[in-house]
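*Asks:* Here is my input, please return the structure:
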Amino acid sequence: MTRPLMTPVTLLTGFLGSGKTTLLQKLLTDPDMARAAVLINEFGEIGLDHQLLDRIDDNVVLMKSGCICCTVRGEVADALINLDEMRARGEIDFDRVVIETTGLADPYPVLQTLQAHPVLRSHFRSGGVLTTVDAVNAAAQMNHRAEAVRQIAAADRIVLTKTDLAGDVTDLRAALARVNPVARVVTSDMGASDILGDLDAVHSLIEPDACGTCGHHHDGDDHDHGHHHHHHDDTLGVVTFSLTVEHPLDWTDFGIWLTLLLHRYGDRIFRVKGILAIDGEDQPVAVHGVQHLVHAPVHMEHWPDGPRHSRLVFILEGIDPALIRRSFHAFMRLDDTTGAKAA
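*Replies:* Next up, the predicted model:
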């Protein structure tokens, strides 16, 4: 029985009626999920009684596919610790965890728990956020329900459901990109391996062209030293904002700046993702922050296609992007009009 050093935890979220349960049913029967542990609210909700192989205890069952299902009684942290202890005793085996949230749940507290809990952070790591979006009703939900917007903003991958009933989803895809320009959008009729594939991979943190989806506003005169884009959707109350810097950054200065920024404004920063060119490093460093927390940086093996520039994408609520730009340029000692390193 092989126990991974750090087990990835994938969060499955989405608004009421968006197809989370249907997608979960599909994922649980896929061979790629054979060694997964799934945290759900109630066994009856997923309708998989005919696939049960054995009941390990009141809250944990083993399915014919090899997948483990666990109901959450109380805190998610307690459920994860219980699973990890059962694995350590050799009672069960799993190599990944999927947590299904309720349709009205804010995903950020669970993400914060994974990162901040003193026990969980030693055994589990974030495996990405999978958000289901109802292609028929998403536009109305995004306009009227803050939970739906936050679930989309948190996503590393967005799964469009009911596309067979929705017709053309071009406008919806554009609206999703305005809220979350760094999430890859797939459809629920794809295979499980395509939906889950490389979800938590480092190179999926930010695509080279993600900054271009944030808007088309350039700061200052035309130059090739640094620029930013932002898009503000007044209807949704969300700002997507990007920074691109062509000069290598000082890692210590950047780390202090990001930590202070999230400490001060974390409640209004849904997430920040980026790939950085660092002084003295040939390969890029990937960074990822969620509200007040910063995940451990990851040294990537190679640069993605495109220019080898530092790129940061922010998803904000109620913050003027100019505030972040000014603080970044001041802290990193960059010229505020050109982005070049100040003398």
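*Asks:* CA atoms for contacts and neighbours, from now on please.
*Replies:* OK.
*Asks:* Am I right that L53 falls within a helix?
*Replies:* No - read with DSSP: H, G, I helix; E, B strand; the rest coil, L53 is strand and lies in no helix.
*Asks:* for it, what are its contacts?
*Replies:* V61, L62, M63, K64 (CA atoms under 8 Å, 6 or more residues apart in numbering).
*Asks:* my guess is the third one meets C69, correct?
*Replies:* Yes - taking contact to mean CA atoms under 8 Å, the distance of 7.5 Å between M63 and C69 places them in contact.
*Asks:* picking up where we left off before, can I get the contacts of L53 in CSV with secondary structure?
*Replies:* Shown next, in CSV, are those (three-state DSSP):
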residue, secondary structure
V61, strand
L62, strand
M63, strand
K64, coil
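*Asks:* Tell me which two of the residues you listed sit farthest apart.
*Replies:* V61 and K64 (10.0 Å; CA to CA).
*Asks:* For the two, list the residues in contact with both.
*Replies:* With CA under 8 Å, 6+ apart, V61 and K64 have common neighbours L52, L53.
*Asks:* Show me what counts as buried in the strand or helix carrying R178.
*Replies:* Per DSSP states H and E, R178 falls inside helix 170-179. Neighbour-count burial for helix 170-179 flags L172, A175, L176, A177, R178, V179 (criterion: 16 or more other CA atoms under 10 Å).
*Asks:* Where is the longest helix in the chain?
*Replies:* helix 251-265 (DSSP state H).
*Asks:* Relative to the whole chain's centre, how far out is that helix?
*Replies:* 20 Å (CA atoms, centre = their mean, to the nearest Å).
*Asks:* now the strand of greatest length in the chain against helix 170-179, angle please.
*Replies:* Longest strand in the chain, counting residues (DSSP state E): strand 124-134. Relative orientation of strand 124-134 versus helix 170-179 (axes from the mean of the first three to the mean of the last three CA atoms, to 10 degrees): 150 degrees.
*Asks:* And strand 124-134, what does it pack against?
*Replies:* Contact here means 3 or more CA pairs under 8 Å, 6 or more residues apart in numbering; DSSP states H and E; on that basis strand 124-134 packs against strand 7-14, helix 108-116, helix 146-153, strand 157-161.
*Asks:* now these in a markdown table, with mean neighbour count and distance to H217?
*Replies:* What follows is these, written out as a markdown table (neighbours: other CA atoms under 10 Å; distance: least, CA to CA, whole Å):
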| stretch | mean neighbour count | distance to H217 |
| --- | --- | --- |
| strand 7-14 | 25 | 31 |
| helix 108-116 | 17 | 29 |
| helix 146-153 | 24 | 21 |
| strand 157-161 | 25 | 26 |
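*Asks:* could those go into CSV alongside distance to H50?
*Replies:* Below are those laid out as CSV (distance: least, CA to CA, whole Å):
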stretch, distance to H50
strand 7-14, 23
helix 108-116, 30
helix 146-153, 31
strand 157-161, 25
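*Asks:* I have a second one here; can you model it like the first so I can compare?
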Amino acid sequence: MTDAPRRPEPIPLTLLTGFLGAGKTTLLNRLVADPAFADTVVIVNEFGEIGLDHLLIEQVDEDLILLGAGCLCCTVRGDLIATLEDLLRKRDNGRIRPFRRVVIETTGLADPAPILHALIYHPYLVLRYRLQGVVTVVDAVNGDNTLDVHPEAVRQAAVADRIVLTKTDLAGAQSDALRARLHDLNPSAPIDPPDVPAGTLLGGFFGLDGKSEDVRAWLGAERVAAEEHHHHDVNRHDASIRAFSLTSDAPVSRASLEMFLDLLRSSQGAKLLRLKGLVALKEDPERPVVVHGVQHVMHMPVSLPAWPDEDRRSRLVLIVRDLDPAFVQSLWDAFLGRPRLDAPDAAALTANPLAIPGA
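*Replies:* Purely as a prediction, here's the structure:
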């Protein structure tokens, strides 16, 4: 009896987003020239929008171009899912050499939530790709006004795992106020300068190898928890978006976690911009699971081989729009068996989800 073929390790995938004129093209051009970026596939919405011409050395086919730094660049002329599937077919059939990671560069007006949906819900792609992080580029000169006028820019910054602040040399002290605003909007995301090395930008998130620094940076729970103890005047309409954390010192049963996530997703999914966390399960407390969700979709949980550090608490970070953190905390407490007087009854809500506010 022969062993079943081993499923290949998922390929790390990074989403690069940012509003029009923020500097995504400049950043991507610099990254492509970095040796740390070799063996990367770059997916852009329209090839003509990005200035990679000086790096081209070979046309593989009409949609796939080999770049000088060992990268492949392809275009999305239709469905992103079809593009990602086609890349896998070419890779598996030996038509292109194996690549180590994928970077998707979105258009400036893109709401990142539907794209994240596509990346984490597809039953086949979720086995072959692993969303590693979201990098959002923000223009220090025009960023404050952009956040005022364009809701897409607010969501791009809110869901980021890492923010790159460009044109700071032109903005002067103005960039300090914008940096503070971005931190209020998304305290879990580090804010990097435009010359951040490719290795740092692509290697500081939740990875496939369970490294401590990857998980800690990807989650950012400590930064969110610290901000919960400080109250800021969040600028203008940013106040509708909040980041907060949920924790548990005791391990959580798998059933309780699944019911909590399912109830939150089904009743409040439209308001759930991002959820990510590390959870200790009662059934296997030494192997924490990584959970990740966007709106109505929850990623397939991934078990790590061990805890990334000495902190064995369950930690969830949520970024929500127009959703009271106190309600989510009450729901979490109810499913963990530590209800407060104002907490919803978990059993009652499971039996009657329509009783949840906003359901």
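*Asks:* re earlier: what range does the longest strand of the first structure cover in the second structure?
*Replies:* Counting by TM-score structural alignment, strand 124-134 of the first structure falls onto residues 129-139 of the second structure.
*Asks:* ranges for the strands of the stretch 201-343 of the first structure?
*Replies:* Per DSSP state E, counting those that start in this stretch, the stretch 201-343 of the first structure carries strands over the ranges 226-233, 238-245, 269-276, 285-290, 293-294, 298-299, 310-316.
*Asks:* so where is the fifth one in the second structure?
*Replies:* Aligned by TM-score structural alignment, strand 293-294 of the first structure corresponds to residues 297-298 of the second structure.
*Asks:* tell me how far that stretch is from the chain's mean position?
*Replies:* Put simply, stretch 297-298 of the second structure sits 13 Å off its chain's centre (CA atoms, centre = their mean).
*Asks:* Average offset of it relative to the first structure?
*Replies:* Compared with the first structure after the fit, stretch 297-298 of the second structure shows a mean deviation of 1.8 Å (mean CA distance after the TM-score superposition for the first structure).
*Asks:* F260 of the second structure matches what in the first structure?
*Replies:* F260 of the second structure maps onto W257 in the first structure, by TM-score structural alignment.
*Asks:* quick one, what contacts that match?
*Replies:* F328, F331.
*Asks:* And for the helix or strand hosting C69 of the first structure, what's in contact with it?
*Replies:* Element membership for C69 of the first structure (DSSP H and E) is strand 68-71. Residues outside strand 68-71 of the first structure that contact it (CA under 8 Å, 6+ apart) are 35-43, 59-63, 79, 94.
*Asks:* in it, what's buried?
*Replies:* Quick answer for strand 68-71 of the first structure (16+ other CA under 10 Å): I68, C69, C70, T71.
*Asks:* can you check stretch 139-153 of the second structure too?
*Replies:* Buried, per 16+ other CA under 10 Å, within stretch 139-153 of the second structure: D139, A140, V141, N142, G143, D144, T146, L147, E152, A153.
*Asks:* May I ask which two of these are separated the most?
*Replies:* That would be V141 and E152, which, of those, are the farthest apart (CA to CA) at 17.6 Å.
*Asks:* And the equivalent of D49 of the first structure over in the second structure, how far from A243 of the second structure?
*Replies:* In the second structure, the residue matched to D49 of the first structure (TM-score structural alignment) is D53. Separation of D53 of the second structure from A243 of the second structure (CA to CA, to the nearest Å): 40 Å.
*Asks:* Equivalent analysis for P339 of the second structure, please.
*Replies:* Relative to A243 of the second structure, P339 of the second structure is positioned 22 Å away (CA to CA).
*Asks:* In terms of neighbours, single out the busier of these two.
*Replies:* A243 (25 against 17; other CA atoms under 10 Å).
*Asks:* got the contact list for whatever residue of the first structure lines up with the more buried one?
*Replies:* By TM-score structural alignment, A243 of the second structure lines up with T240 in the first structure. Applying CA under 8 Å, 6+ apart, we find T240 of the first structure in contact with R178, V179, N180, P181, C214, H230, H231, H232, V313, F314, I315, L316.
*Asks:* Can you report how many residues neighbour I92 of the first structure?
*Replies:* 21.
*Asks:* Give the equivalent position in the second structure for it.
*Replies:* Under the alignment (TM-score structural alignment), I92 of the first structure maps onto I96 of the second structure.
*Asks:* L114 of the first structure too?
*Replies:* Taking TM-score structural alignment, L114 of the first structure has L119 as its aligned residue in the second structure.
*Asks:* Surely its match is in contact with R128?
*Replies:* No - L119 of the second structure is not in contact with R128 according to CA under 8 Å; the separation is 10.5 Å.
*Asks:* quick one: the residue nearest the centre of the first structure from V98 of the first structure, how far?
*Replies:* Nearest to the mean C-alpha position of the first structure, by CA atoms, centre = their mean, lies D156 at 3.6 Å. Distance of D156 of the first structure to V98 of the first structure, given as CA to CA: 14 Å.
*Asks:* and what of T213 of the first structure?
*Replies:* In terms of CA to CA, T213 of the first structure sits 29 Å off from V98 of the first structure.
*Asks:* Neighbour count for those two, which is higher?
*Replies:* V98 (24 against 20).
*Asks:* and the more buried one, what element?
*Replies:* strand 96-100.
*Asks:* Can you provide the mean distance from that strand to its aligned counterpart in the second structure?
*Replies:* Counting by mean CA distance after the TM-score superposition for the first structure, strand 96-100 of the first structure comes out at 0.9 Å.
*Asks:* angle of that strand against helix 108-116?
*Replies:* Going by the same axes, to 10 degrees, strand 96-100 of the first structure makes 150 degrees with helix 108-116.
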